[in-house]
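Student: Got a predicted model here, sequence first, then my questions.
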Amino acid sequence: MIQDLMERKKELRKEIKTRVAQLSEDYCQKADATIRAYVLSLPEYQQARRIFCYAGTASEIQTLPLIEKMLSDGKEVGVPYCISLGNMEVRQIRSLSDLKPGRYGILAPGDDCPVMAPDTIDLGLIPCCTCNKKGQRLGFGGGFYDIYLHASQFTRVILCREQIMTEVIPVEAHDEQMDVVVSETGVIRLKTT
């Protein structure tokens, strides 16, 4: 059963990777800009003091403009820092120049950036390979986010382009549920705040 779920996840990741490769640059730029605008309009964003946000890779929502805006809005921003396989922490940055290519080539805070404890974070912007409108997330297979989120209480907002969303996500017991789904078509609230 578990092996079957893992295989289904692997196949879905492969399918989504193909779909992402077929997205036009124009679509991605427009979708990402709309998603960023929706995030900035969220009451959870406006009320948050400390925000956890990933630095998007080439195939993900481009979050660097969002991080820059958060910093200019006076928010304290934390970005994932991978320690080892499946083990990450969030480190606070003061500017985009604090981000350097880290493990897997993903931009990450430098070693000198302070750790941001999970219980001090108000809002988390979470990446995905794909997700659905029920807030179920398929990550990239490393388990980093599910492990980190398991011990966290902040509001979880998943960012995903509509064209790579899928209806059925193979879910295991350790897979963490999201509170809000944001795509270019709108905001879906799954948990009342």
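Tutor: Now that the structure is in, tell me what you want to look at. Numbering: from 1, shown residues only.
Student: rest of the way, CA atoms for contacts and neighbours
Tutor: Fine.
Student: Glu25 versus Gln136, what's the distance?
Tutor: Applying C-alpha to C-alpha, to the nearest Å, the value for Gln136 to Glu25 is 26 Å.
Student: Compare those two (neighbour count), which wins?
Tutor: Just comparing Gln136 and Glu25: by other C-alpha atoms under 10 Å the higher neighbour count belongs to Gln136, 23 against 10.
Student: Spatially, and excluding backbone neighbours, which residue is closest to that one.
Tutor: Nearest residue to Gln136, sequence neighbours excluded (C-alpha to C-alpha, 6 or more residues apart in numbering): Gln177, at 5.5 Å.
Student: Roughly how far does the closest residue to Asn87 other than its chain neighbours sit from Arg19?
Tutor: Spatial nearest neighbour of Asn87, chain neighbours left out: Phe144 (5.7 Å); criterion: C-alpha to C-alpha, 6+ apart. Phe144 sits 23 Å away from Arg19, going by C-alpha to C-alpha.
Student: Included below, for side-by-side comparison, is a second structure:
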Amino acid sequence: MSAKEWREKSDRICTLLQASTLFTQAKTILAYFSFRQEPDLSPLLCNHQYRWGFPRCIGQSLHWHSWQPGQSLQINSYGIQEPYSHAPTINPDEVDLILVPSVACDQQGYRLGYGGGYYDRLLSSPEWENKPTVGIIFDSAYLSKLPTQPWDKPLQAVFTETRLVEIA
């Protein structure tokens, strides 16, 4: 996908997401910094109506920290931007919505990530398992069925540049 097409599709995802009830009713949203050609959510981050959280990879777990535009970031061992360790942490009970980066998602809500299992472990833990989760992908990555493993956790919705699909 060209850089121009990627930007246009990412912007359309952000526009649709901003209009969704899942988004407008949230106060604290966990998101991600785009890696490789994942959809870019940076246009959303200027909205100071929300408290934004971003992950830090520590060992085999994701730890969530507050971040606001203008604050510096570091690059982790995977090459992904993340807040510094001194940024305020976000506890599960504060979170209203999790925007989950995905390589692909299927019609049952299962996602394919980069294989580290970070989100599967997070969403399997009792304090996180009932949080609203939305996979963020491009239409071309929305598939009828992905292979799954017993530890995979389905997402509650999937957003693409053309639609929101709520998983029953």
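Tutor: Yep, it's here. All figures in this text were calculated on a predicted structure; none of them were measured in a lab.
Student: Now Gly142 of the first structure: closest residue in space, sequence neighbours ignored.
Tutor: Gly86 (5.6 Å).
Student: what about the closest residue in space to Gln49 of the second structure that isn't next to it in sequence, neighbour count?
Tutor: For Gln49 of the second structure, ignoring the flanking residues on the chain, the nearest one in space by C-alpha to C-alpha, 6+ apart is Lys27 at 7.4 Å. Residues contacting Lys27 of the second structure under the criterion other C-alpha under 10 Å number 14.
Student: just checking, what packs against the top strand by length along the first structure?
Tutor: Across the first structure, the longest stretch assigned as strand under DSSP state E is strand 76-84. In terms of contacts (3 or more C-alpha pairs under 8 Å, 6 or more residues apart in numbering; DSSP states H and E), strand 76-84 of the first structure is packed against strand 50-53, helix 64-72, strand 87-93, strand 107-109.
Student: what stretch of the second structure lies opposite whatever helix or strand comes next after the shortest one in the alignment?
Tutor: Same thing as strand 107-109 of the first structure. On the C-terminal side of strand 107-109 of the first structure, the nearest following helix or strand under DSSP states H and E is strand 123-126. Aligned by TM-score structural alignment, strand 123-126 of the first structure falls on residues 97-100 of the second structure.
Student: what comes up buried for the matching stretch?
Tutor: Across stretch 97-100 of the second structure, burial judged by 16 or more other C-alpha atoms under 10 Å covers 97-100.
Student: and what of stretch 84-91 of the first structure?
Tutor: For stretch 84-91 of the first structure, the neighbour count (16+ other C-alpha under 10 Å) marks 88-91 as buried.
Student: Among the residues you listed, which one lies nearest to Ala31 of the first structure?
Tutor: Val90 (26.4 Å; C-alpha to C-alpha).
Student: which residue in the second structure lines up with that closest one?
Tutor: In the second structure, Val90 of the first structure lines up with Trp64, judged by TM-score structural alignment.
Student: Quick check: the gap between the nearest residue to its match once chain neighbours are set aside and Gln107 of the second structure.
Tutor: Using C-alpha to C-alpha, 6+ apart and skipping residues adjacent in sequence, the residue nearest Trp64 of the second structure is Pro55, 4.5 Å away. Computed with C-alpha to C-alpha, the distance linking Pro55 of the second structure and Gln107 of the second structure is 26 Å.
Student: Which of those two has more residues huddled nearby?
Tutor: Neighbour totals were compared for Pro55 of the second structure and Gln107, and Pro55 leads with 22 against 18 (other C-alpha under 10 Å).
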